[in-house]
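Visitor: I would like to see how this sequence folds:
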Amino acid sequence: MGRVHALVDSRALIPRLHGMRGAVLDADSVLTFAAHVHAAAWKRTFDTFFKEFIPPAPALLRPFDPVADYWRHFAGRTSTDGVAGFLDARGIHLPPGQAVEPPGWSSARSLQAFEDRVFADYVDRYRVLAAPGAFRLVRELRSYGIGVAAVSPARGTADMLSRAGGRALADEVIDIRFFGTRLFHGPPDPPLLLAAVERLGVARSRTTAILGSPAGVTAARRAGLGLVVAVAAYPSPALEQKLVHAGAHLVLRNVRELLARTAVEPAPSRSA
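Guide: Now for the predicted structure:
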């Protein structure tokens, strides 16, 4: 027989997490693949919008790119900020609209309402998948006595996590609905993360943020959190560089790297 490999799983968190008492995790691109579903929903929204909208210049109507456009304008940000940034980049001007508007094309709010409806439809039909290793990481954090908050600048996060099978794992779920009618500035400003830290009841210096977007990383650094970990949501050296420049202490390619790597010990070979 050939060599047999015995797997020894240490299930230990990386040492830099051992002094933490709280962890704030990105619900959309670290715990789940909701960011990819949002990207698809925004693509459908803007592709439909561009069929109805009369542009100032035809070149502005190139299709929405679910990677480049989403991760530049929307990832980690509120829909309000994302729509404003995307439309401005295309030279398109729409009124902001009222706080509540039906889905449509007359204002930024109506575009957001359209995306909300598309996203909800996608979640109903296809669910949202948990990121590999994410829920194991949450269980491991909690086993070390680290409180866990899931955060998102979107809405409906608790329901989305429930559908993905992970709502019960988080001690707190904070999204845009937490702020009600109060003025809310999302990432790269820090109020979302600060609200999560406050609800966990831990010191900022002993809180780690595990996030998937440059905007979120910037917000975590501005919040003064003790350890900022970035997880690249897709293979991209350019994205990893942006996460570094935003101020991440660690940049990883998946959440499983936050757990000690599995040790592989070769067993002595023996004859058949």
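
Visitor: going forward, measure contacts between C-alpha atoms and count neighbours the same way
Guide: Noted.

Visitor: What residues sit buried inside the helix or strand L111 falls within?
Guide: For L111, the host element (DSSP states H and E) is helix 108-126. Residues of helix 108-126 classed as buried: 108-120, 122-123 (neighbour count, 16 or more other C-alpha atoms under 10 Å).

Visitor: Can you give me the neighbour number for Q241?
Guide: 14 (other C-alpha atoms under 10 Å).

Visitor: same deal with P63?
Guide: 14.

Visitor: on that earlier part again, show me what the helix holding L111 is packed against.
Guide: helix 34-52, helix 79-89 (3 or more C-alpha pairs under 8 Å, 6 or more residues apart in numbering; DSSP states H and E).

Visitor: Show residues contacting it.
Guide: Around helix 108-126, the neighbours that count as contacts under C-alpha atoms under 8 Å, 6 or more residues apart in numbering are 37-38, 41-42, 44-45, 79-80, 83-84, 94-105, 160.

Visitor: Alongside the first, I'd like the structure of this one:
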Amino acid sequence: MLGLPDDTEACLFDLDGVLTRTAAVHAAAWKEMFDGYLRERDGAGFVPFDPVTDYATYVDGKRREDGTRSFLESRGITLPEGDPDDPPERETIRGLGSRKNALVLKLIDEQGVETFDGSIDYVRAARKAGLRTAVVSSSANTVQVLRAVGITGLFDARIDGVIAAERDLPGKPAPDMFVAGAEAVGTAPARAAVFEDALAGVEAGRAGAFGYVVGVNRVDGRHAAALAERGADVVVDDLSELLEREAR
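Guide: Okay, here's the model as predicted:
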């Protein structure tokens, strides 16, 4: 059914890069934030943030503070955690995260949000087939993005960065957010399918022993191979491919 195991009861979708074209917006915001910080810190000799390699390796799919910390550690930089309400100008993990979030909201406001139509068609097909659906995203802006593109009603539950912080859920690659998503729609991980474009998200799906993990490749052949290596059962360029396979 829809390219999934027959006993699948629910579909758990990441948002950025799977359903909406916001992964590039996040990558641009991370780059602007990190480059600005590193330029201030290191001067003319700073090494820029790579919006492809660094984004995929250190921040994609992770909670904002985890991504900030992970990338800085890759550069040998240690900062205090700070507080959740640290302003963007504060030199802490939380402060830099706030700076990045302000940039994301600015870019979304300026550029708007687009969806991957084939993936939205897949969500609709899943619901028509009687499968429960949830969006599981590390983004704290999930509600705003869902509303902006008018797809809030396609999901029975939402587990996002805000809820993860409220419940103190570890971010991806830990499986906790996806496990919470499965619980929210009343099914066991073994009967739920995970849909992810981030390496950390695929790792989370595999670590949680979910019934099926679909890797969504929006980058290139190397990223597709990496998704498979991290545990994706199948890798597609868009969820419409699963609908096409079903039709055949």
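
Visitor: Just give the TM-score of the two.
Guide: Here the superposed chains carry a TM-score of 0.93, computed using TM-score structural alignment, normalised by the length of the second structure; 248 aligned residues with a C-alpha RMSD of 1.9 Å.

Visitor: A233 of the first structure: which of the helices and strands packed on helix 108-126 of the first structure is closest?
Guide: helix 34-52 (8.6 Å; C-alpha to C-alpha).

Visitor: Please work out which residues of the second structure line up with the next helix or strand after the closest one.
Guide: Next helix or strand after helix 34-52 of the first structure toward the C-terminus (DSSP H and E): helix 68-69. Alignment of helix 68-69 of the first structure against the second structure: residues 53-54, by TM-score structural alignment.

Visitor: Relative to the first structure, what is the average displacement of the matching stretch?
Guide: Once fitted to the first structure, stretch 53-54 of the second structure is off its aligned match by 1.0 Å on average (mean C-alpha distance after the TM-score superposition for the first structure).

Visitor: chain center to that stretch, what's the gap?
Guide: Taking the mean of its C-alpha atoms, stretch 53-54 of the second structure sits 15 Å from the chain's own mean (C-alpha atoms, centre = their mean, to the nearest Å).

Visitor: Same check on stretch 56-72 of the second structure?
Guide: Taking mean C-alpha positions (C-alpha atoms, centre = their mean), stretch 56-72 of the second structure and its chain are 11 Å apart.

Visitor: which residues of the second structure does the helix holding L111 of the first structure align to?
Guide: Counting by TM-score structural alignment, helix 108-126 of the first structure sits on residues 93-111 of the second structure.

Visitor: average gap between the matching stretch and the first structure?
Guide: Mean deviation for stretch 93-111 of the second structure: 0.8 Å (mean C-alpha distance after the TM-score superposition for the first structure).

Visitor: Neighbours of the alignment partner in the first structure of I77 of the second structure, how many?
Guide: Taking TM-score structural alignment, the alignment pairs I77 of the second structure with I92 from the first structure. By other C-alpha under 10 Å, 15 other residues sit near I92 of the first structure.

Visitor: how about the helices of the second structure, start to end?
Guide: Ranges of helices in the second structure, per DSSP state H, are 23-42, 53-54, 64-74, 93-111, 117-128, 142-149, 161-167, 176-184, 199-207, 221-229, 240-247.

Visitor: How much space separates the residue lying farthest from the centre of the second structure from N217 of the second structure?
Guide: Residue farthest from the centre of the second structure, counting by C-alpha atoms, centre = their mean, is A44 at 32.4 Å. Distance of A44 of the second structure to N217 of the second structure, computed by C-alpha to C-alpha, to the nearest Å: 35 Å.

Visitor: which residue sits closest to R127 of the first structure, ignoring its sequence neighbours?
Guide: R163 (6.3 Å; C-alpha to C-alpha, 6 or more residues apart in numbering).

Visitor: What residue in the second structure is paired with that neighbour?
Guide: R163 of the first structure maps onto A148 in the second structure, by TM-score structural alignment.

Visitor: Surely that match is in contact with V113?
Guide: Yes. Here A148 of the second structure reaches V113: they are 6.9 Å apart, a contact under C-alpha atoms under 8 Å.

Visitor: how close does the residue farthest from the centre of the second structure sit to I77 of the second structure?
Guide: From A44 of the second structure to I77 of the second structure the distance is 17 Å (C-alpha to C-alpha).

Visitor: ok, now D14 of the second structure?
Guide: From D14 of the second structure to I77 of the second structure the distance is 29 Å (C-alpha to C-alpha).

Visitor: and what of V185 of the second structure?
Guide: In terms of C-alpha to C-alpha, V185 of the second structure sits 40 Å off from I77 of the second structure.

Visitor: G82 of the second structure contacts E89, correct?
Guide: No. Between G82 of the second structure and E89 there is no contact under C-alpha under 8 Å: 11.9 Å.

Visitor: The two: which has the busier surroundings?
Guide: G82 (15 against 11).

Visitor: residues touching the more buried one, list them.
Guide: Contacts of G82 of the second structure by C-alpha under 8 Å, 6+ apart are T92, I93, R94, G95.

Visitor: what does stretch 194-205 of the first structure contact?
Guide: For stretch 194-205 of the first structure, using C-alpha under 8 Å, 6+ apart, the contacting residues are 21-22, 24, 147-151, 171-174, 207, 223-227.

Visitor: Can you check the distance spanned by that stretch, start to finish?
Guide: Start-to-end, stretch 194-205 of the first structure (C-alpha to C-alpha) is 12 Å.

Visitor: against the second structure, where does that stretch fall?
Guide: Using TM-score structural alignment, stretch 194-205 of the first structure pairs with 179-190 in the second structure.

Visitor: how far is the matching stretch from where the chain is centred?
Guide: 18 Å.

Visitor: got it, and stretch 211-221 of the second structure?
Guide: Taking mean C-alpha positions (C-alpha atoms, centre = their mean), stretch 211-221 of the second structure and its chain are 12 Å apart.

Visitor: ditto for stretch 185-202 of the second structure
Guide: 12 Å.

Visitor: Return the set of buried residues in it.
Guide: Neighbour count says stretch 185-202 of the second structure has 185, 187-202 buried, by 16+ other C-alpha under 10 Å.

Visitor: Stretch 36-49 of the first structure now?
Guide: 36-47, 49.

Visitor: Mind putting those residues into JSON lines with distance to A248 of the first structure?
Guide: What follows is these, written out as JSON lines (distance: C-alpha to C-alpha, whole Å):
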{"residue": "H36", "distance to A248 of the first structure": "22"}
{"residue": "V37", "distance to A248 of the first structure": "25"}
{"residue": "H38", "distance to A248 of the first structure": "24"}
{"residue": "A39", "distance to A248 of the first structure": "23"}
{"residue": "A40", "distance to A248 of the first structure": "27"}
{"residue": "A41", "distance to A248 of the first structure": "28"}
{"residue": "W42", "distance to A248 of the first structure": "27"}
{"residue": "K43", "distance to A248 of the first structure": "29"}
{"residue": "R44", "distance to A248 of the first structure": "32"}
{"residue": "T45", "distance to A248 of the first structure": "32"}
{"residue": "F46", "distance to A248 of the first structure": "31"}
{"residue": "D47", "distance to A248 of the first structure": "34"}
{"residue": "F49", "distance to A248 of the first structure": "36"}
